[in-house]
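**Q** Here is a sequence with its predicted model. Questions after.
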Amino acid sequence: MMIHAVIFDMDGVLVDSEPIYQRQELDLFRELGIEMSEAEHNQFVGMGTKTMCEILIKRYHLNWTVPELVEKSERMYLEYFHREPTITPITGAETLIQTVYQLRLKIALASSSSRENIRIVLERLGFGDYFPIRVSGEEVPQSKPAPDIFRLAANRLQVEPAHCLVIEDSRNGVLAAKAAGMRCIGYAAPNARSQGLEPADIVVTHLTDIHLNTLISQF
């Protein structure tokens, strides 16, 4: 089955934003009076902000509406993001994107982040022109691990899901890609929290280990 399109996750694949998210979410939990173990926190990695807020409100009986908590969480994230003096892409990310173009494959970005967060991150990375097709978590009814975001990306690419390859760094993202009927490469960054990426077709520890020109004919 030949690959005709590659769909990238953003956070943790193009940019190492996990430390920012981790600090922001832990500070948010403290403000809300929530004590959470690392294992409990890990379940939210790759999940959309709206879904995370829905779970928090229900589980901890918070006196917040979902829109209010989403707005607070996203505002905090942008504040933390703008404090970072430098934002650099993950090693090998731009080369991998350029390889997609050289192979004349279609390309898209599918991130649980909001449209505005996606725009800001891509702008700071200088990657805006690489991804004319973008899908945000705001655009689908269910966030990862549901397949909605990847199915919408395939629809916009006009490529059947079976011909799409997803690059993901979270378990929720990998499960979403597989549920959408796509091939998936799990990126287990050496400094990232353990995510359980075993459902992926292949797991790599460096983006430079992904050799697309070989893989697209093997899948």
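**A** Received, thanks.

**Q** Going by C-alpha atoms from here, please, whenever you check contacts or count neighbours.
**A** Will do.

**Q** Identify the residue nearest the residue of the chain positioned farthest from its centre in space, chain neighbours excluded?
**A** For the chain, the residue at maximal distance from the C-alpha centroid (C-alpha atoms, centre = their mean) is Asn63, at 28.7 Å. Closest residue to Asn63 apart from its sequence neighbours, by C-alpha to C-alpha, 6 or more residues apart in numbering: Ile57 at 7.3 Å.

**Q** Which positions within the helix or strand containing the one you found qualify as buried?
**A** With secondary structure defined by DSSP states H and E, Ile57 is part of helix 49-60. Using 16 or more other C-alpha atoms under 10 Å as the burial criterion, the residues of helix 49-60 that qualify are 49-54, 56-57.

**Q** Same question for stretch 143-163.
**A** By neighbour count on 16+ other C-alpha under 10 Å, the buried set for stretch 143-163 is 143-154, 157, 159, 161-163.

**Q** Break down this structure into its strands, ranges please.
**A** All strands of the chain, identified by DSSP state E, fall at 5-8, 106-111, 134-136, 164-168, 183-187, 202-204.

**Q** Contacts for the first one next, please.
**A** This means strand 5-8. Taking contacts as C-alpha atoms under 8 Å, 6 or more residues apart in numbering, the residues outside strand 5-8 that touch it are 14, 100, 105-111, 153, 157, 159, 163-168.

**Q** do that again at 7 Å, thanks
**A** For strand 5-8, contacts defined as C-alpha atoms under 7 Å, 6 or more residues apart in numbering pick out 105-110, 163-168.

**Q** just the fourth one next, same as before
**A** The set of residues that contact strand 164-168 without belonging to it, under C-alpha under 7 Å, 6+ apart, is 3-9, 13, 174, 177, 182-187.

**Q** and the comparison structure, right after this:
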Amino acid sequence: MAMRERAVEAIFFDMDGTIVDTEMLWAEAMVEYLADRGISGDKDEIISIVYGHAWSAIYEKIVALYPRTSVVSVNEMAVELRDYYIKLRNERDISIPESVECLRRLSAHYPIAIVSGSTRIDIGDTIKLMGLESNVLFYLGSEDYQYGKPHPMCYEMAAERLGADPERCIVIEDSRAGIRSAKAAGMRCVALVLEGALQQEIDGADLVLSSLADFGYEEAERVVKNGA
């Protein structure tokens, strides 16, 4: 008896705000980083800059908003800011348990990659912290692609690496920029809207969920076959 062909060829997870609840931590870290340099950062403004964007884009916007930070290079600021982030991360539980278990569950059926705007060192650390080393085939960070989300490059690169048809790939995202990136790459997109998270436009997502607790093989196949 022939096995039924799977509709899904690969699943790509965003990281911050999707697997781990860290976007607010990055915003808080930036506020503290600026304060230690005598700069009063607008937290709401910084939150809007951080959510869903690659580090290179965040750096450019921070420098434009606070010109005194321009004396520090993009790489230098990343290293310095990370110390603030790690301190906050060590004080809190950053896991989104339902998302972590969803990733593990789906990895039994499909190749899984993490495609994030964070740096590779932060993605690698998160994978280890969540115990996902055996579940994630590879990951792409901000150093790996020239244009960050909402540009489709990162997801296009992920599909190309696997030789996967973009129309048969699913992206799981939490931000407007990420959803736009996935759809521009020609992929299906599941939007995760967690309670208490920053409200963003999710137009274009094929499926909107408040939790990934019940998202598994059958649901993934249905997203590609039926669009929802």
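**A** Perfect, thanks for sending it. In this text, all values refer to a predicted model and were calculated from it rather than measured experimentally.

**Q** picking up where we left off before, relative to Met76 of the first structure, how far out is the residue nearest to Asn63 of the first structure?
**A** Taking C-alpha to C-alpha, to the nearest Å as the measure, Ile57 of the first structure falls 18 Å from Met76 of the first structure.

**Q** One more: Ile97 of the first structure?
**A** Ile97 of the first structure sits at a distance of 30 Å from Met76 of the first structure (criterion: C-alpha to C-alpha).

**Q** now swap in Ile3 of the first structure and tell me
**A** According to C-alpha to C-alpha, Ile3 of the first structure stands 38 Å off from Met76 of the first structure.

**Q** more crowded one of the two?
**A** Here Ile3 of the first structure and Met76 are set side by side on neighbour count (other C-alpha atoms under 10 Å), and the busier one is Ile3, at 22 against 16.

**Q** Map the more buried one across to the second structure for me.
**A** Residue pairing (TM-score structural alignment): Ile3 of the first structure is matched to Val8 of the second structure.

**Q** need the contact list for the closest residue to its match other than its chain neighbours.
**A** Using C-alpha to C-alpha, 6+ apart and skipping the chain neighbours, the partner closest in space to Val8 of the second structure is Arg168 (4.9 Å). Neighbour list for Arg168 of the second structure: 7-9, 187, 224 [criterion: C-alpha under 7 Å, 6+ apart].

**Q** Tell me the counterpart of Arg168 of the second structure in the first structure.
**A** Aligned against the first structure - with TM-score structural alignment as the criterion - Arg168 of the second structure pairs with His163.

**Q** check contacts around the match of Ile3 of the first structure.
**A** For Val8 of the second structure, the contacting residues are 168-169, 221, 224, taking C-alpha under 7 Å, 6+ apart as the criterion.

**Q** so which of those persist in the first structure?
**A** When the contacts of Val8 of the second structure are mapped onto the first structure through the alignment and contacts are counted by both residues aligned by TM-score structural alignment, their matches' C-alpha atoms under 7 Å, the preserved ones are 168-169, 221.

**Q** Which of the residues you listed sits closest to Ile86 of the second structure?
**A** Cys169 (32.5 Å; C-alpha to C-alpha).

**Q** burial count for the closest one?
**A** Close neighbours of Cys169 of the second structure, defined as other C-alpha under 10 Å, add up to 26.

**Q** Likewise for Val100 of the first structure?
**A** That count, for Val100 of the first structure with other C-alpha under 10 Å as the rule, works out to 18.

**Q** And Ile210 of the first structure? What does it align with in the second structure?
**A** Match for Ile210 of the first structure (TM-score structural alignment): Phe215.

**Q** Distance of that match relative to Glu28 of the second structure?
**A** 31 Å.

**Q** what's the answer for Arg188 of the second structure, then?
**A** Arg188 of the second structure is 32 Å from Glu28 of the second structure, where distance means C-alpha to C-alpha.

**Q** Return the most buried member of the strands of the first structure.
**A** A comparison of those by mean neighbour count, using mean count of other C-alpha atoms under 10 Å, puts strand 164-168 on top with a mean of 28.
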